[in-house]
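Student: Generate a structure from the sequence data that follows.
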Amino acid sequence: MLASTPALADGNDVAAYLRGRSASASGHIDIATADYARALTAAPHNPVVAIRAYRSALAAGDDALALRAAIVLDQAGVAPADTALIPLALAASANDPATADAAIARMKGTPLGLLVPALTQWTAFAKRAPASSASTATDPAARRFAVETRALLSIAGGHVDEGMTALTALGGAGAALDLRAAAARLLVGAGQGARARTLLTPEELALATPANPTLGFGVSWLLTRVAGELASAEPSPLSIALTRAALRADPTNDRARLLLALSLSSQAAQRAALIVLDGIAPTGPFGESAATARIVILGAAGRGAEALTIARTAAVRADSTANDWQRYGDLLAQAGREAEAAPWFRRLAERPGATWSDWLQYGGALDRAGRWTDAEPALERAVALGPDQSLALNYLGYARIEHNENATAATRLLARAWALKPDDDSIADSLGWAYFRSGDTARALPLVERAAIGEPTNAEIDEHLGDIYWSLGRHYEARYAWRAATVTAPATDETRLTGKIADGTPPRARH
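Tutor: Modelled structure (predicted):
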């Protein structure tokens, strides 16, 4: 086990180390990296300092410091597995398969060992040597990456039919986007644009920029592929290590750049994330995704006003797109400015090819803005376009109940929604509430009780349950449900809920 406090030469060096920790915790990666570099200079063999310097350097993109710290960790025998990614990426960038093989050998027996079968196929291709069979990989994940790599290398080697057959076995148009995009890029690079287009949807065609099957391309793709798999998991330093290495191997890999920015932001390094996004061309294949990520990251950094300004600038341009309108509308709605969001959602709903969800979004914004008369036709349009969409049915039915309008028709809508999704607690609550408002408490109670069990932190359901209990004279249980509601209810509901707890509430059912 490493010592918890590093032994440094003097007080100034200790101060640099402690400043680095403080800056890192607050997301100031550039400051932290500079301080860790000073501390490592003062204690050049200290693995405690080195590991922090290594992680901070990866986040900041300081290759020299990352390599220096990795050497210290390796000499101390405590280097994490991902330090092997640095020499691997540098070798791949230089198209040096022999050096890459030495780095790959270091991964065997580590958590990154699952990449070895796929990586060795790329180095064999670079050396024009026979590759080992993908089936030799024993770990399921390792085998999957190896089989995907074999499909790509078949295309790269001119065996396009074989590669396309392998892609079909891997899911064809339903395979992972990173795999399909890589295959399409190789096909375009080989003059097979028509076949490339069969792998992508119309919205994805911009990803099919031509690529050559270099070692840098292959290693960068594989590391990005793994980072993409990790993107939905808990934030991890490994995601940063993978994407930094992917960019060293292929500096044009904007997919890796995007994943790196999101990983940095998830670890409170928003400033570093925004710098990474600056490297993505606005008009490139990942320009739209980068624009969305920038707005999300600015919001996470507490710079919501700046995010709104950027989104508005894009939305009002003469050449603005549906994505621009969506981003700006979403931000306005998140800020509680539903009335301002509604016109942008209306643009989406009225464009050719609009779906039920576009009309639901528009109608919902109008409803929350207090414009029920305008909202109802939009919500009806959503149901007409999506007659089997439980979300649309539930929204319109519940809204009509809340607006005291056409309770019988509203209850039918909610019953349809519940029949479509009988395990949805929100819909069960809506239907139960509709029964209660119509005076059928016997049918209402079990539905709302079930919903409260399924969603114990849903304040609206807890309040409904309290109202029903009160109407039945079960006042103790009613107050208990209302108190539960106060735990997660928004501040705007506090006065109403505390009033109910203090004085009770008259039954809301109509008899």
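Student: For the rest of this, base every contact and every neighbour count on C-alpha atoms.
Tutor: Will do.
Student: What's the local residue count around Asp511?
Tutor: For the record, residue 511 is His, not Asp. Using other Cα atoms under 10 Å, His511 has 10 neighbouring residues.
Student: Who are the contact partners of it?
Tutor: Counting by Cα atoms under 8 Å, 6 or more residues apart in numbering, His511 makes contact with 438-439.
Student: Can you give me the separation between it and Ile461?
Tutor: According to Cα to Cα, to the nearest Å, His511 stands 22 Å off from Ile461.
Student: For the stretch 1-150 of the chain, which segments count as helices?
Tutor: For the stretch 1-150 of the chain, the helices defined by DSSP state H, counting those that start in this stretch cover 11-25, 29-42, 47-60, 63-75, 85-93, 97-107, 116-126, 140-156.
Student: Output the ones you listed as CSV; include the columns mean neighbour count and distance to Pro285.
Tutor: Formatted as CSV, the helices of the stretch 1-150 of the chain follow (neighbours: other Cα atoms under 10 Å; distance: least, Cα to Cα, whole Å):
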stretch, mean neighbour count, distance to Pro285
helix 11-25, 19, 32
helix 29-42, 24, 28
helix 47-60, 26, 24
helix 63-75, 20, 27
helix 85-93, 25, 22
helix 97-107, 19, 29
helix 116-126, 23, 25
helix 140-156, 21, 21
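Student: which stretch among those comes nearest Arg257?
Tutor: helix 47-60 (12.0 Å; Cα to Cα).
Student: Which residues does the closest one contact?
Tutor: 2-6, 17, 24, 29-30, 32-33, 36-37, 39-40, 43-44, 63, 65-67, 69-70, 72-73, 76, 78, 237, 240-241, 244, 264, 272.
Student: Another sequence for comparison is provided below:
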Amino acid sequence: MRQTLANRFLSGAALATLLMAGVHSTALAATSAEDSKAHVEKPFDMSTIDTFSGAFLAARTADGDRDFPNAIGFYKKALAFEPGRVDVRERLMLALFMNGDFDEGVRYAKDLKNDKAVERVTGVARGLAAIRDREYNAADKALDYKGPNDLDRLMNALLSAWAELGASKGKQAVARMAGLKGPPWYDIFKNYNAGVAANLIGDTDGARKYLADAITDRDGAATATDLFVRSVMALATLESNQGNKQKALDALSVGENALNNYAPFKAMRTSINAGEKLPPLITTAAEGAAGVLFGVGGALNRPGAEDTVMLYLQFARALDPKSADMLILLGGIAENVGQEDKAVTYYRDVPKTSPMSRLSEMQLGLTLAKGGNLDEARQHLKALVEADPTDLRSYLAYGSVLSDAKDYPAMAKNYDDAVTSIKQPTRSQWSIYFQRGIAYERLKDWPKAEPNFRKALELSPDQPQVLNYLGYSWVDMNRNLKEGLDMIKKAVELKPDDGYIVDSLGWAYYRLGRFDDAVTELERAAELKAGDPTINDHLGDTYWRVGRTLEAVYQWKRALGDEPEAAEIPKIEDKIANGLPPLDKAGETAEKPDDRIAPAGQEGDKKS
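Tutor: Predicted coordinates for the structure are as follows:
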């Protein structure tokens, strides 16, 4: 359902066309070959660009890299050369919105309001600005939409309804939201918005009904998970503040059944049990309108749609800058596109009083590590563990950073502490034991590692990562060979498109001397995970054993070019120069066993 929704919007809405295909892309033809060469071969410097084409090319390049501050500067410089270029103003407006410069972007949107190429963007932006400024009649006019796209129609209708509520027509607004006609996936959007709007105007019974319908909508929860979470939190807040403690906890239970061990639900449960008054999610029409953009952005959030989602979330941020879930979603998208510094800023902006705070703090720690700030990340996540020793997700977050730092003694202690905090192990806690096993395996303490892998499988028998890790370890140590190989085969059946697991099967065949079988699996692994140095190295070894020596050398050279770990480089270079040593009489390889017992081609702890 969610995929269908995203595909319908991304294929039909003008906004996506603007962001993905570009506005007036033929304008690049105006760039001369000389300018292109000059500006591609060296970094862009604003002071050295003295032509329109140079500035425009620099802006487009920065835009493509999502370097919006520089894109904005270069687009403005291009306009200084040719002020009449509508295509440049269109792109500048989009870059401003993507950078979070909403007010300046709106000025361009007003100037371009009659430009058909960007009318969907300018209409929404002007409507949102009017709602924020309490100019509700102007908002309704700007948001008028009569096009064919279902999602655009839903979004604009909900935004117009929030403008109507702002104009003191709350009952009409709620009725308009609840009465929208459209595909079945409209329901969760309608019910959430009608619910929080009804609550805002004091219609508690109506709010309860709409929000209850939202949280029991299974298809809706799959279509718009972020909006489902909001619906659960809104209903729990309503019931708690009405003195209905058990009903509030029941609402959270519905959410927890869908999202196990979700930190914000846990935080709300603690507050409700403590009798604390909870702030409502929505207190103004502007915040309600921001929630519409947040809900749409969350439903569309998938690889390839980052720019579209980011634009909607930046619009939402302009109206509700302290919305915790919106900031966390923005942070996640920034991470996905390699902008860790921006992600850190978004996570730090999440209010400490929000139930989402602990979730943002965990993401902050992981992002700090991803950006190379390992010491700060370790201190930050360790403090989270100490603050709430019962929160198993914080152990997993901290453990992943310790794993990246290869601090396996600290990693083992972290998971020892996690296991101590578990009173009765459940299926969902398999990963704690899996990671604990990895820590001890890394420390070469197999007697402590193996029981943890077995416990993980006892809790969740069909976890492909555990099957792969334990099975490969046995094969690598020349013990439990049949059971180990069967485990790896089962892991491949469960995840046939996982190049790392397929590589493990191929490498297991290699270790068992079944080289023809190894070639088959490792060739498939190389197709699934092209460019992985370990897989290409393994394939080279296997080619050598079956007599395909030229292909072996080629694969080793590919592995060397794919930036393997430093310790592997001299080994690969030696194989390129000298090949592999001969097999011994028993048919085993004469090479020393890998120091790495982890499943071939991966650090297993990164695959949980």
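Student: wait, which of the helices of the stretch 1-150 of the first structure is closest to Ala384 of the first structure?
Tutor: helix 140-156 (42.3 Å).
Student: Could I get the contacting residues of the residue sitting nearest the centre point of the second structure?
Tutor: Nearest residue to the geometric centre of the second structure (Cα atoms, centre = their mean): Gly332, 5.0 Å. Contacts for Gly332 of the second structure (Cα under 8 Å, 6+ apart) come out as Ala343.
Student: how about Asn414 of the second structure, what's its match in the first structure?
Tutor: For Asn414 of the second structure, the aligned position in the first structure is Trp344, judged by TM-score structural alignment.
Student: wait, what's in contact with its match?
Tutor: Neighbours of Trp344 of the first structure in contact, by Cα under 8 Å, 6+ apart: 325-326, 328-329.
Student: at 7 Å what do you get?
Tutor: By Cα atoms under 7 Å, 6 or more residues apart in numbering, Trp344 of the first structure lies in contact with 325, 329.
Student: again with Phe286 of the first structure
Tutor: 254-255.
Student: What sits closest to Asn406 of the first structure if chain neighbours are left out?
Tutor: With sequence-adjacent residues excluded and distances taken as Cα to Cα, 6 or more residues apart in numbering, Asn406 of the first structure is closest to Arg400, at 6.6 Å.
Student: Now do the same for that neighbour: its match in the second structure.
Tutor: So Arg400 of the first structure corresponds to Trp474, using TM-score structural alignment.
Student: Looks like that match contacts Leu485 (just checking).
Tutor: No - contact criterion Cα atoms under 7 Å: Trp474 of the second structure and Leu485 do not qualify, at 8.5 Å.
Student: more neighbours, these two?
Tutor: Leu485 (23 against 20).
Student: Aligned to that one, what sits in the first structure?
Tutor: Looks like Leu485 of the second structure aligns to Thr411 there (TM-score structural alignment).
Student: just Gln314 of the second structure next, same as before
Tutor: So, by TM-score structural alignment, Gln314 of the second structure is matched to Arg244.
Student: Just give me the mean distance for the helix or strand hosting that match relative to the second structure.
Tutor: Using DSSP states H and E, Arg244 of the first structure sits within helix 237-249. Here the mean offset of helix 237-249 of the first structure against the second structure after fitting is 2.7 Å, by mean Cα distance after the TM-score superposition for the first structure.
Student: Which secondary structure elements does that helix sit against?
Tutor: helix 47-60, helix 85-93, helix 215-230, helix 254-266 (3 or more Cα pairs under 7 Å, 6 or more residues apart in numbering; DSSP states H and E).
Student: distance between that helix and the chain's centre?
Tutor: Chain-centre distance of helix 237-249 of the first structure: 17 Å, with Cα atoms, centre = their mean, to the nearest Å.
Student: what angle do that helix and helix 215-230 make?
Tutor: 160 degrees (axes from the mean of the first three to the mean of the last three Cα atoms, to 10 degrees).
Student: Mind listing what's buried along helix 237-249 of the first structure?
Tutor: Within helix 237-249 of the first structure, the residues that count as buried by 16 or more other Cα atoms under 10 Å are 238-249.
Student: of the residues you listed, closest to Pro422 of the first structure?
Tutor: Checking the buried residues of helix 237-249 of the first structure against Pro422 of the first structure by Cα to Cα gives Ser239 as the nearest, at 38.2 Å.
Student: The nearest residue to that closest one once chain neighbours are set aside: neighbour count?
Tutor: Closest residue to Ser239 of the first structure in three dimensions, ignoring its sequence neighbours and counting by Cα to Cα, 6+ apart: Ala227, at 5.4 Å. When counting by other Cα under 10 Å, one arrives at 23 neighbours for Ala227 of the first structure.
Student: Return the distance of the aligned residue in the second structure for Ala227 of the first structure relative to Thr223 of the second structure.
Tutor: Here Ala227 of the first structure is matched to Gly297 in the second structure, going by TM-score structural alignment. According to Cα to Cα, Gly297 of the second structure and Thr223 of the second structure sit 11 Å apart.
Student: With Ala59 of the second structure instead?
Tutor: 36 Å.
Student: Repeat that for Thr216 of the second structure.
Tutor: In terms of Cα to Cα, Thr216 of the second structure sits 13 Å off from Thr223 of the second structure.
Student: Tell me which of the two has more neighbours.
Tutor: Thr223 (25 against 17).
Student: wait, isn't the more buried one in contact with Ala299?
Tutor: Yes - between Thr223 of the second structure and Ala299 there is a contact under Cα under 7 Å: 6.0 Å.
Student: Identify the contacts common to those two.
Tutor: Contacts common to Thr223 of the second structure and Ala299, judged by Cα under 7 Å, 6+ apart, are Arg2.
Student: if we can go back for a sec, same list, the helices of the stretch 1-150 of the first structure, but as TSV with distance to Ser357 of the first structure please.
Tutor: Output for the helices of the stretch 1-150 of the first structure, formatted as TSV (distance: least, Cα to Cα, whole Å):
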stretch	distance to Ser357 of the first structure
helix 11-25	40
helix 29-42	40
helix 47-60	38
helix 63-75	46
helix 85-93	43
helix 97-107	47
helix 116-126	41
helix 140-156	35
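Student: Between those, which one is closest to Asp423 of the first structure.
Tutor: Of all the helices of the stretch 1-150 of the first structure, helix 140-156 sits nearest to Asp423 of the first structure, with 32.6 Å by Cα to Cα.
Student: Could you list the residues in contact with that closest one?
Tutor: For helix 140-156 of the first structure, contacts defined as Cα under 7 Å, 6+ apart pick out 114-115, 117-118, 134-135, 137, 160, 162-163, 166-167, 183, 186-187, 213.
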